[in-house]
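[1] the following comprises the amino acid sequence and a computationally predicted model.
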Amino acid sequence: MEWKGRRQSDNVEDRRGQARGPGGFGRDPLGRGMGFPRGGMRRASGGGIGTIILLVVVFFILKAMGIDLMQVLDQGGMPGGGTGTEQTETVAEGGTAASDEMTQFVRTVLAETEDTWSGIFKASGETYPPPTLVLFSGAVRSACGTASSASGPFYCPLDKKVYLDTDFFRELEQRFGASGDFAQAYVIAHEVGHHIQNLIGVLPKFNEARQRMSQDEANAMSVRVELQADCFAGVWGRFTEQKGILSAGDLEEALNAAQQIGDDTLQKRTQGYVVPESFNHGTSAQRMKWFKRGFDTGDINACDTFSNPV
């Protein structure tokens, strides 16, 4: 992908190096954050009795040190009155995070998604409000809850932000065997696809409906949501190709990434067998199919995963 020297988006918030604020890991219990799979089956969040005892001990230790944990929680910051934003600014000013090549790549890909979707929305007489992409390391707080990097990239519809720990790109290559810059671009475009779903009402309807669904029903509907985001990523890929900035093999990189992160492939890799009723992102074949459909057509109307067999 010939991305260097192209416009970079200003809609990037760099929180790498920022201390994590109080709060437990895991996105909100309604699952409103739409994430990129990192491998294995999802586990329910929550802590056991050992976790509770540990928290109580920590509470009284901090109390003895003169730190009122409840006051810290109310202020939404860390002991000492800071919120963590100071560290973010220091990283940016130092130039070690804000100017590195990965940041430039992310800003460029995000800018390309802005150009594509602005054009599509404009053709329908609409204005496209782009998402903000948050770079983080370790853990991050969002309007959908606090998540660790183990959650993988995700989109939070409550604050309209994409969250990305760029270490995921290294894992994508080393653990999943999906290398290449266009494979990485596909990850970003997929999460932006969830932003599109949020704007057109798909995510709000899904999150409202799944509260009345069984887990199996919610998983099946989640698959259709995720596959549509893959298709939207493919639509972006088509417009990017038309600009002449894709290189030979780029499409294959994206398709390989889609294959490597299919639910069936991930489950075979991590546990040796598959549990179809637990799929919530789609099989490798489905993910490749819907990305390719978006790429081949360049038409969002071809991405109706709810009325068509997946």
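    Everything's here; your move.
[2] please count neighbours and contacts with C-alpha atoms only from this point.
    Noted.
[3] which parts of stretch 101-116 are buried?
    Across stretch 101-116, burial judged by 16 or more other CA atoms under 10 Å covers 103-116.
[4] can you redo the residues you listed as CSV with secondary structure?
    Converted to CSV, those look like this (DSSP: H, G, I helix; E, B strand; the rest coil):
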residue, secondary structure
Thr103, helix
Gln104, helix
Phe105, helix
Val106, helix
Arg107, helix
Thr108, helix
Val109, helix
Leu110, helix
Ala111, helix
Glu112, helix
Thr113, helix
Glu114, helix
Asp115, helix
Thr116, helix
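[5] alongside the first one, take a look at this:
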Amino acid sequence: MRWQDGRRSDNVEDRRGMRSAGGKKVGGGIGVIILALIAMYFGVDPAIVLDQGGAPGMSGGDSAVSAPRSPEEDVLAEFVSVVLADTEDVWNDLFRQMGREYREPRLVLFTDAVESACGYAQAAVGPFYCPSDQSVYIDLGFYRDLKLRHQAPGDFAQAYVIAHEVGHHVQKLLGILDKVNNLRRRVSEVEANQLLVRMELQADCMAGLWANHAHRERQVLEEGDIEEALNAASAIGDDRLQRQSRGYVSPDSFTHGTSAQRVEWFTRGARSGDLNQCDTFAAGRL
């Protein structure tokens, strides 16, 4: 991916080397649900997502810890800032075309654990979007797991992760996240999971849509980039992850979609560049 000359975003908050010092204030609603689902998705006990220590309802703030940053991680921090800026350019333009205003999300870099408006999360949950504060959170160590654990290397695979989480922010602005949350309260667990699959696949499609527009306007793609993103999408499909962690697949518990579905919907967005093509909720077949 050609990113070195790209604009850096002003919406990056760098909390690397900071750890929460006191009790953790845990938020409610879909934010906490999303954190727990992300944890289960990556084979993590959801109990570690929320810190149960400290006085209830108290927020202890952050304190510095001595954690030297490697030059490689600093380059990654610069990279995600450029990717975020590029998503800002694409979505600002698309929202203008829809006659709407795009509110740019914040991206928070952290080490090991972080407090968000959705709760106190450890890095093991992976990157996540918190709708309560409209922020994307990522411990850059996740990219090491993406490369080694999930066998999905490459800078565009890393960019796909950011673009997918920004897709959830777009869903928040369009009212989709809130609508899904309301629907989930009124249906069975299996039906609720099916709604989440459609939401996640739509975010994949939006990530592909971003790639389409970014390359069309700024020629950011290099040979092999799309293949890197497709490999990442395939590597973190529900069926593949469940087979690796459990040895079997349970479709009723899917929350993100199969590898084939994730590849299909990213590809649909990347080929069309059309937000209307990302309506997973109207699709008869995923």
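    On my side now, so go ahead. Everything numeric here is computed off the predicted structure, so don't read it as measured data.
[6] can you calculate the TM-score here?
    Remark: TM-score between the superposed chains equals 0.89 [TM-score structural alignment, normalised by the length of structure 2]; 281 aligned residues with a CA RMSD of 2.9 Å.
[7] coming back round to it: out of the buried residues of stretch 101-116 of structure 1, the closest to Arg16 of structure 1 would be?
    Thr103 (10.9 Å; CA to CA).
[8] contacting residues around the equivalent of the closest one over in structure 2?
    Structural correspondence for Thr103 of structure 1 with respect to structure 2 (TM-score structural alignment): Ala77. Ala77 of structure 2 is in contact with Leu109, Leu140, counting by CA atoms under 8 Å, 6 or more residues apart in numbering.
[9] distance of Ala77 of structure 2 from Val108 of structure 2?
    Distance of Ala77 of structure 2 to Val108 of structure 2, computed by CA to CA, to the nearest Å: 10 Å.
[10] next: Arg262 of structure 2.
    Per CA to CA, Arg262 of structure 2 is found 25 Å from Val108 of structure 2.
[11] which one's more surrounded, the two?
    Using other CA atoms under 10 Å, the more surrounded residue of Arg262 of structure 2 and Val108 is Arg262, with 29 against 20.
[12] the counterpart of the more buried one in structure 1: what secondary structure?
    Using TM-score structural alignment, the partner of Arg262 of structure 2 in structure 1 is Arg287. State at Arg287 of structure 1, reduced to three classes by three-state DSSP: helix.
[13] all strands in structure 1, in order from the N-terminus.
    Remark: strands assigned in structure 1 by DSSP state E are 12-14, 26-27, 34-35, 132-135, 139-142, 145-148, 154-156, 161-164.
[14] how about the ones you listed in a markdown table, adding distance to Ala97 of structure 1?
    Shown next, in a markdown table, are the strands of structure 1 (distance: least, CA to CA, whole Å):
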| stretch | distance to Ala97 of structure 1 |
| --- | --- |
| strand 12-14 | 8 |
| strand 26-27 | 25 |
| strand 34-35 | 24 |
| strand 132-135 | 10 |
| strand 139-142 | 16 |
| strand 145-148 | 19 |
| strand 154-156 | 21 |
| strand 161-164 | 14 |
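[15] who wins for proximity to Ser45 of structure 1 among those strands?
    Of the strands of structure 1, nearest to Ser45 of structure 1 by CA to CA is strand 26-27, at 6.5 Å.
[16] ok, residues contacting the closest one?
    Contacts for strand 26-27 of structure 1 (CA under 8 Å, 6+ apart): Gly33, Ser45, Cys144, Gly145, Thr146, Ala147, Ser148, Ser151.
[17] and the equivalent of Cys156 of structure 1 over in structure 2, what does it touch?
    Applying TM-score structural alignment, one finds that Cys156 of structure 1 aligns to Cys130 in structure 2. Counting by CA under 8 Å, 6+ apart, Cys130 of structure 2 touches Gly31, Ile34, Ser116, Ala117, Cys118, Val136, Tyr137.
[18] cutoff 7 Å now
    Residues near Cys130 of structure 2 by CA atoms under 7 Å, 6 or more residues apart in numbering: Gly31, Ala117, Cys118, Val136.
[19] okay, stretch 206-214 of structure 2 sits on what stretch of structure 1?
    Using TM-score structural alignment, stretch 206-214 of structure 2 pairs with 232-240 in structure 1.
[20] ok, average deviation of that stretch from structure 2?
    In the superposition with structure 2, the average deviation recorded for stretch 232-240 of structure 1 is 0.6 Å (mean CA distance after the TM-score superposition for structure 1).
[21] where along structure 2 do the helices fall?
    Using DSSP state H, the helices assigned to structure 2 run over residues 30-41, 71-97, 142-148, 155-173, 176-184, 189-218, 225-235, 238-245, 259-272.
[22] the fifth one vs structure 1, mean deviation?
    Overlaying structure 1 shows helix 176-184 of structure 2 at a mean distance of 0.9 Å from the equivalent residues (mean CA distance after the TM-score superposition for structure 1).
[23] residue range for that helix in structure 1?
    Under TM-score structural alignment, the match for helix 176-184 of structure 2 is residues 202-210.
[24] just give me how far the matching stretch sits from the chain centre.
    How far stretch 202-210 of structure 1 lies from its chain's middle: 18 Å, per CA atoms, centre = their mean, to the nearest Å.
[25] contacts made by it with the rest, please.
    Contact with stretch 202-210 of structure 1 is made by Arg32, Gln197, Asn198, Ala218, as judged by CA under 7 Å, 6+ apart.
[26] do you know how far the equivalent of Ser250 of structure 2 over in structure 1 is from Asp230 of structure 1?
    By TM-score structural alignment, Ser250 of structure 2 lines up with Val275 in structure 1. Applying CA to CA, the value for Val275 of structure 1 to Asp230 of structure 1 is 22 Å.
[27] how about stretch 63-74 of structure 2: buried residues?
    Buried residues in stretch 63-74 of structure 2, counting neighbours by 16+ other CA under 10 Å, are absent.
[28] hmm, I was thinking of stretch 237-255 of structure 1
    Residues Gly237, Arg238, Phe239, Thr240, Glu241, Leu246, Asp250, Leu251, Glu253, Ala254, Leu255 are the ones in stretch 237-255 of structure 1 that count as buried (16+ other CA under 10 Å).
[29] CSV for those, including distance to Ala19 of structure 1?
    What follows is the buried residues of stretch 237-255 of structure 1, written out as CSV (distance: CA to CA, whole Å):
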residue, distance to Ala19 of structure 1
Gly237, 35
Arg238, 39
Phe239, 38
Thr240, 36
Glu241, 39
Leu246, 37
Asp250, 36
Leu251, 37
Glu253, 34
Ala254, 33
Leu255, 36
